[in-house]
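K.L.:
what follows is a predicted structure for the sequence shown.
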Amino acid sequence: MEHMEADVMTQKQILVVDDIPSNLHLLFRYLKRLDFKVLIAENGEHALKQLGYCHPDLILLDIMMPGVDGFEVCRRLKKNPATADIPVIFMSALTETIDKVTGFEVGGVDYLTKPLQYEEVLARINAHLSLNELRQTLTHKNAALRQQNKELQAFGHTVAHDLKTPVNGLLGSAEALRANLGENLTPRADKYLSFINQTSQKIRHIIDALLLLSESREAEVALTPLDMPSIIDSAIQRLETRINTFNVEITMGQNWPQAIGYAPWIEEVWVNYLSNAIMYGGMPPQLILDAVLDEPHGQVRFQISDNGLGVAPELQEKLFIPFSRIGSQRLPGHGLGLSIVQRIIERCGGNTGMHNRDKGGACFYFTLPSTSLSKG
């Protein structure tokens, strides 16, 4: 009989489990000749005992054995984190489909039917050793990437915190200089101080957005029932200057079904939605805030409608992508807002979206689980 040469790296270790000595002997000689390290076990209990002190690269496992059969051996291997990653190829004279299906259900990666064809045995071994080696390589790379990503997030969080102090210092210094100059403040100096103030405010908003993005990725928060009207009032107070500058008209709905979420994050969502509505609303912006209970899905839908031009269909898909913009702006923006909104709402168990209104303008919404669903 002509034999294929082993394709995989030599000195891979294989455990062969079979209760028939002649089968063990033939497989041992065949695999040993191909430079594999070969361990043998005469039954399931012997195999499990060996696996307590060795970690083979692959297991060839007979099914019909006295005592602990091959299916049970595989079940125990897959339940043990120390051996769960070892590929198991079943060997059996059982040819029924149900037996093959059972082999895959308990964690086997392949199934060889006896009598064995050694060229096929080697081909299956090579294939699964290569796949497992690739899987382990990807697992290690993913772990390294996760660690790098974690370190990068920690660095960004630290930098953002460190930047807040000098930015707040700029704002305070500009206000102090304006107050000290008093009547001596020239129009040109006033213009420069206003520019410092606006630019510093923009930088601070970006820093706050980056901190919120980092927090929404990593922080574990408790979701509790929300007092949504109070949360909206706080958001409106934070935007009081913009609201007064652009003569914004805000109409609040009367019905606010209770939902669960994390109040500080949800306030940021409203600040973002309100800011966008002011940017892209009509002249002056007319905003309607309300909520609807989506009882079949156990969600509350919160929405804000404006009287602007709406959003072109080809741009709607880009709205929640970081650093995307939807057109000319009345106020400076940084393109992070809606992507952060989406992340926050998903962390709270809801979703986000928008649509253009039939009567003009856009409607942006987010959903959160209702308290009735959480109690159920």
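P.N.:
In hand now; what should we look at?
K.L.:
please make it C-alpha for all contacts and neighbour counts, starting now.
P.N.:
OK.
K.L.:
helices of the stretch 251-376 of the chain, start to end?
P.N.:
Applying DSSP state H, counting those that start in this stretch to the stretch 251-376 of the chain gives helices spanning 263-280, 313-316, 337-347, 371-375.
K.L.:
which of the helices or strands spans residue 22?
P.N.:
Counting by DSSP states H and E, the element that carries residue 22 is helix 21-33.
K.L.:
distance to residue 16 and mean neighbour count added to the helices of the stretch 251-376 of the chain, as a markdown table?
P.N.:
Below are those laid out as a markdown table (distance: least, C-alpha to C-alpha, whole Å; neighbours: other C-alpha atoms under 10 Å):
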| stretch | distance to residue 16 | mean neighbour count |
| --- | --- | --- |
| helix 263-280 | 57 | 21 |
| helix 313-316 | 59 | 11 |
| helix 337-347 | 47 | 22 |
| helix 371-375 | 52 | 13 |
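K.L.:
output the ones you listed as CSV; include the columns distance to residue 24.
P.N.:
Shown next, in CSV, are the helices of the stretch 251-376 of the chain (distance: least, C-alpha to C-alpha, whole Å):
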stretch, distance to residue 24
helix 263-280, 63
helix 313-316, 65
helix 337-347, 54
helix 371-375, 58
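K.L.:
and residue 301, which of those helices is closest to it?
P.N.:
Evaluated over these, closeness to residue 301 peaks at helix 337-347, with 11.5 Å, by C-alpha to C-alpha.
K.L.:
let's bring in a second one:
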Amino acid sequence: MATITEKSTILVVDDNITNLNILLDYLNELSYKVLIAANGEQALQQLQHIHPDVILLDVMMPGIDGFETCLRLKANKETQDIPVIFMTALTDTVDKIRGFTVGGVDYITKPFQHEEVLARLKAHLTIRKLQQELQQKNDDLEQYADILAKKNTELATKNAELDEKNVQLNALNADKDLFFSIIAHDLRNPISALRELPQIIIENLESYSQDDLRRMISMQRDAAKNLFELLENLLTWSRIQRGMIEHEPQPINLKEIVDRNIALLAANAYSKKISVKNDITFPAIIYVDYKMMDTVLRNLLSNAIKFTGEDGNIEFTAIEQDQFIQVAIRDTGMGIGENYVPKLFRIDEQYRRTGTANERGTGLGLILCKEFVERNGGRIWVESEVGKGSTFRFTSPKFSKERAML
């Protein structure tokens, strides 16, 4: 391992050539690296480029003396920590005190005593080295503290995110548990009907009239239809939750897709003598996923028919709103109580009731509507009054070339 002497650089500042030579020869023999300057100005210039481990500084020099030179060294952030040992023939206590006041750490007197010079140099070089090591340790500690603080912050952020995810997961699991309990309950009724009605018919076949049989078979048909709708919506909802339904927006003529759904459910409306009108007159082109929009319109129209009595009316309208088109499906049906409206689109608080002809709902239709409308960048809501009907409204983005390029 290299010794302090072999590693140390000493700057000697003295205008006396004899003194310089004496110190230069002596310190070179001791393997110090020695730099020299003839006056204070020259020393300050050199210190702009080099940083010795210690400075031997003569007090009495032409130009700026040793005291002024030391003051300037200590005023510079780059050189203020370099220890300065004054070299002087002065023995006056006032001069020594002045040397310590301006920042000197020690002094040696002329003529030089080699042993004294070496002892003072080694002492201050050792102190300097220890100070540098301590400073490095402090710097390392501060850097480590910064890294630790950053890691703690990142960890706290990750923990907060994890806590939030756990809360969301627990809420989702609770919703799913409730949802599946509801589904299990809803499946029981149509399955029971499909299982029990045939047995009842078989056991009472001879005693049933044609009207009785027609009624029993109609009940079977309705149970099967309700079961099919429930399973279809359940599978669709399941695919949404697993991210298996791709969102592929395209320009769609709103009037045409509404007409298609009115035709599809015309028999349901006809059986209840309900008038269904499409009053969308302007060329409303929306930019949505076709299958999703088809599901939304079919569910909303099916609900409107289900909860509207005989001779009722259902009307589709649309208006333009900036970058969106707002669609409205208004019916003259049963209406919904104000306290039940917030439950319509929630999976954890489903609102159940039978239609005007005792039709049963699946409980999933409006939830699917909300999922699909929001997936396409819109929102859905309802306005309703008991006994006067309901108006379901939702927004869909207009088609534009700029939107299609996104």
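P.N.:
Right, received. Where do you want to start? The structure displayed is predicted, hence computed values, not measured ones.
K.L.:
could you get me the TM-score between them?
P.N.:
Here the TM-score for the pair of chains, by TM-score structural alignment, normalised by the length of the first structure, is 0.54; 246 aligned residues with a C-alpha RMSD of 4.3 Å.
K.L.:
just to revisit the earlier point, and the helices of the stretch 251-376 of the first structure: which comes nearest residue 188 of the first structure?
P.N.:
The nearest among the helices of the stretch 251-376 of the first structure, by C-alpha to C-alpha, is helix 263-280 at 27.5 Å.
K.L.:
angle of the closest one against helix 337-347?
P.N.:
Here helix 263-280 of the first structure runs at an angle of 150 degrees relative to helix 337-347 (axes from the mean of the first three to the mean of the last three C-alpha atoms, to 10 degrees).
K.L.:
quick one: helix 263-280 of the first structure to chain centroid distance?
P.N.:
In terms of C-alpha atoms, centre = their mean, to the nearest Å, the centre of helix 263-280 of the first structure is found 23 Å from the chain centre.
K.L.:
average gap between that helix and the second structure?
P.N.:
Its aligned residues in the second structure lie a mean 1.4 Å from helix 263-280 of the first structure after superposition (mean C-alpha distance after the TM-score superposition for the first structure).
K.L.:
could you say what helices and strands that helix packs with?
P.N.:
helix 228-238, strand 299-305, helix 337-347 (3 or more C-alpha pairs under 8 Å, 6 or more residues apart in numbering; DSSP states H and E).
K.L.:
what range in the second structure matches the shortest one?
P.N.:
Alignment of strand 299-305 of the first structure against the second structure: residues 324-330, by TM-score structural alignment.
K.L.:
pull the contacting residues for residue 254 of the first structure.
P.N.:
Taking C-alpha atoms under 8 Å, 6 or more residues apart in numbering as the criterion, residue 254 of the first structure is in contact with residue 290.
K.L.:
can you tell me the element whatever residue of the first structure lines up with residue 233 of the second structure falls in?
P.N.:
Matched to the first structure by TM-score structural alignment, residue 233 of the second structure sits across from residue 209. Following DSSP H and E, one finds residue 209 of the first structure within helix 187-218.
K.L.:
quick one: buried residues of that helix?
P.N.:
193, 196-197, 199-216 (16 or more other C-alpha atoms under 10 Å).
K.L.:
name the next helix or strand downstream of it, please.
P.N.:
strand 224-225.
K.L.:
give the aligned range of that following strand in the second structure.
P.N.:
On the second structure, the counterpart of strand 224-225 of the first structure by TM-score structural alignment is residues 250-251.
K.L.:
which residue in the second structure lines up with residue 363 of the first structure?
P.N.:
Checking TM-score structural alignment: residue 363 of the first structure goes with residue 391.
K.L.:
wait, its match touches residue 329, no?
P.N.:
Yes. Between residue 391 of the second structure and residue 329 a contact is recorded at 5.5 Å, counting by C-alpha atoms under 8 Å.
K.L.:
could you tell me which residues touch both of those two?
P.N.:
Here residue 391 of the second structure and residue 329 share no contacting residue, scored by C-alpha under 8 Å, 6+ apart.
K.L.:
would you map the strands across the second structure?
P.N.:
9-13, 33-37, 54-58, 84-88, 106-109, 249-253, 275-278, 285-289, 313-321, 324-331, 380-385, 389-397 (DSSP state E).
K.L.:
right, and residue 312 of the second structure touches residue 330 too?
P.N.:
No. With contact defined as C-alpha under 8 Å, residue 312 of the second structure does not reach residue 330; the gap is 10.8 Å.
K.L.:
so between those two, which is more surrounded?
P.N.:
Each of residue 312 of the second structure and residue 330 has its neighbours counted (other C-alpha atoms under 10 Å); residue 330 has more, 23 against 19.
K.L.:
now do that one against residue 306 of the second structure, distance only.
P.N.:
Using C-alpha to C-alpha, to the nearest Å, residue 330 of the second structure is found at 13 Å from residue 306 of the second structure.
K.L.:
please apply the same query to residue 349 of the second structure.
P.N.:
Computed with C-alpha to C-alpha, the distance linking residue 349 of the second structure and residue 306 of the second structure is 21 Å.
K.L.:
cool, residue 144 of the second structure as well?
P.N.:
As judged by C-alpha to C-alpha, residue 144 of the second structure and residue 306 of the second structure stand 69 Å apart.
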